[in-house]
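S.K.: Have a look at this prediction, sequence included:
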Amino acid sequence: MTIKIGEHLPEGKLAEFIEVESAGCTLGPNTFAVADLTKGKKIAVFGLPGAYTPTCSAQHVPGYLKHAADLKAKGVDEIWCVSVNDAFVMGAWGREQKATGVIRMLADGNADFCKSLGLDADFSKFGMGTRSQRYSMLIDDGVVKQLNVEQAGKFEVSNAETLVGQLG
C-alpha cells in the first residue's frame, strides 16, 4: 500500500556518502535512521529510478538544484534525492551533478525504504531489478504533507516546479 498524505514515514534507514568527516559522521558511507533525519525538519524529497539514468540526470536533479533557493525560501530545511543505488554511486553522482551541499544524495541500496513507502517498481525488464518509482513529497517532522507520484515513464508531477508551487 502506498503511503498517503497525513501519514508518518515508516521506520527506515538511508545511507549517504560523507565527503568531509565531522562529529558523528565518518568519511565515506554513513547510515542514518529516517526518523532521526526528519525530526523537527521540513524536507523536500524526490525519489527516482536510478543514478545516471537519462531523465534523472538531465531533468530531475538539475531541476531541484535550480529551484533549491525557492524551496528554502518557502521553509524547506533540506532537499533529498533518494534512489535504489549504493552510497558510493550516489556520492559520485552528486559530485558530478554539483549537488554537494545542496541536495543530500541518499542511497536506498536494497530498496527497503521505497518498499516500505509502497513506491517500489519492478524494472527487471530493463535489467535493473527493484527500483523506486519517480515521486516527490514534502515531509514535515516525519509526516507526509505533499505526495506526487508519476505514472510509469512520465516526468510531469515530481519535478521541483510542482513542489515549489504546492508550497504556496
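M.R.: Yep, it's here.
S.K.: only C-alpha atoms for contact and neighbour calcs from this point on.
M.R.: Noted.
S.K.: So for stretch 149-166, first residue to last residue, what's the gap.
M.R.: Using Cα to Cα, to the nearest Å, the end-to-end distance of stretch 149-166 comes out at 14 Å.
S.K.: Surely residue 106 touches residue 13?
M.R.: No. Here residue 106 does not reach residue 13: they are 9.6 Å apart, not a contact under Cα atoms under 8 Å.
S.K.: ok, the two, which is more surrounded?
M.R.: residue 106 (29 against 18; other Cα atoms under 10 Å).
S.K.: Which residues are in contact with the more buried one?
M.R.: 14-17, 80-83, 87, 90 (Cα atoms under 8 Å, 6 or more residues apart in numbering).
S.K.: Now list the buried members of these.
M.R.: For those, a burial check counting by 16 or more other Cα atoms under 10 Å picks out 14-17, 80-83, 87, 90.
S.K.: Take those residues and keep only those in strands.
M.R.: 14-17, 80-83 (DSSP state E).
S.K.: adding another structure so you can compare the two:
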Amino acid sequence: MNTKRKKKTNENANYSHSIENNNNNSDLTEHDIQMLNYFQNEFLYRHTHYWSIAIKLFITTVVITILPLTTSVFGIELSNITDKKLILCFPVLGLITALISFLILRNEAQRINAVNRAKYRINKECLPSKYQYIYYEEKDPKKWQTFVISNCILIAELLIIACSALFIWRLY
C-alpha cells in the first residue's frame, strides 16, 4: 500500500515538474498529451451526447403534445371524447416532459462547459506556446452557446404545447 502511495506521489511530482518545464517551452510529457487527448475525447462525447438527448427529448415532447390531434388517423374523433380533461392531459404531460428535458439539457451543458474549461486549462498550462490554442477567454460568449440552445429548445417546446392546448380547447 505504501508503495502505491509513493508511486502516486512520484507521478504527481513528475507531473507538476512537467508543467513547470512546459511553461518554459520544453518537450511535452506523455502524461500531458494523454490528459489533453482524454479531455478532447470527453468533450466530443459530451457534445454528441447533448445533441442526441436534445433531439430525442424534443421529439418525445412534441409527440406527446400533439397526440390528441392525430386521433382522427386512428379512427377516433376528438368530438366523440366527452371528458375534456382526458384530452388536455396530453399537453400537460408534454409540459412536464419539456421541463424535465430542459433540466437534463442544462446539466449536460454544464458538463460540457466543465470539460471544456479543463481542456483549455491543460492546453494553457502544459503545452508549449507554439501548440496552444490561439484564442481563449473565460468569458467567451460562445461558451454559453449550449445554455442558449437549451433555452431555445424549451421555448420551442412550450410554444408547441401552448398552440396544441389552444387548438384542442377551441375544438370544444
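M.R.: Great, that's in hand. No experiment lies behind these values; they were computed from the predicted model shown.
S.K.: so what number do they get for TM-score?
M.R.: Remark: TM-score between the superposed chains equals 0.23 [TM-score structural alignment, normalised by the length of structure 1]; 66 aligned residues with a Cα RMSD of 5.0 Å.
S.K.: For the ones in strands among the buried ones among the contacts of residue 106 of structure 1, give me JSON lines that also has distance to residue 38 of structure 1.
M.R.: As requested, these are arranged in JSON lines below (distance: Cα to Cα, whole Å):
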{"residue": "14", "distance to residue 38 of structure 1": "12"}
{"residue": "15", "distance to residue 38 of structure 1": "14"}
{"residue": "16", "distance to residue 38 of structure 1": "15"}
{"residue": "17", "distance to residue 38 of structure 1": "18"}
{"residue": "80", "distance to residue 38 of structure 1": "11"}
{"residue": "81", "distance to residue 38 of structure 1": "14"}
{"residue": "82", "distance to residue 38 of structure 1": "14"}
{"residue": "83", "distance to residue 38 of structure 1": "17"}
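S.K.: need the helices for structure 1, in chain order.
M.R.: Using DSSP state H, the helices of structure 1 run over 34-38, 54-55, 61-66, 68-73, 87-96, 112-117, 160-166.
S.K.: Which strands or helices does the last one pack on?
M.R.: Helices and strands in packing contact with helix 160-166 of structure 1 are listed as helix 61-66, strand 135-140; criterion 3 or more Cα pairs under 8 Å, 6 or more residues apart in numbering; DSSP states H and E.
S.K.: hang on, the earlier thing: tell me the one among the ones in strands among the buried ones among the contacts of residue 106 of structure 1 nearest to residue 113 of structure 1.
M.R.: Proximity of these to residue 113 of structure 1 (Cα to Cα) peaks at residue 14, which lies at 7.5 Å.
S.K.: any idea how far residue 145 of structure 1 is from the closest one?
M.R.: Residue 14 of structure 1 is 20 Å from residue 145 of structure 1, where distance means Cα to Cα.
S.K.: who wins for proximity to residue 47 of structure 1 among the helices and strands packed on helix 160-166 of structure 1?
M.R.: Evaluated with Cα to Cα, these place strand 135-140 nearest to residue 47 of structure 1, the distance being 5.2 Å.
S.K.: what's the closest one packed up against?
M.R.: In terms of contacts (3+ Cα pairs under 8 Å, 6+ apart), strand 135-140 of structure 1 is packed against strand 42-48, strand 143-149, helix 160-166.
S.K.: Packing partners of the second one?
M.R.: Using 3+ Cα pairs under 8 Å, 6+ apart as the contact criterion, the secondary-structure elements in contact with strand 143-149 of structure 1 are strand 135-140.
S.K.: any idea how far the top helix by length along structure 2 is from the chain center?
M.R.: Assignment by DSSP H gives helix 84-126 as the longest helix of structure 2. Its chain's average C-alpha position is 5 Å from that of helix 84-126 of structure 2, according to Cα atoms, centre = their mean, to the nearest Å.
S.K.: With stretch 14-23 of structure 2 instead?
M.R.: Chain-centre distance of stretch 14-23 of structure 2: 32 Å, with Cα atoms, centre = their mean.
S.K.: can you pull the buried residues of that stretch?
M.R.: 15, 18-19, 21-22.
S.K.: Turn those into TSV, columns for secondary structure.
M.R.: Formatted as TSV, these follow (DSSP: H, G, I helix; E, B strand; the rest coil):
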residue	secondary structure
15	helix
18	helix
19	helix
21	helix
22	helix
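S.K.: what are the ranges of the helices in structure 2?
M.R.: Taking DSSP H as the test, the helices found in structure 2 are 2-23, 30-66, 84-126, 145-171.
S.K.: tell me the most buried of those helices?
M.R.: Across these, averaging neighbours per residue (mean count of other Cα atoms under 10 Å) puts helix 84-126 on top, at a mean of 18.
S.K.: In terms of secondary structure, what does it contact?
M.R.: helix 2-23, helix 30-66, helix 145-171.
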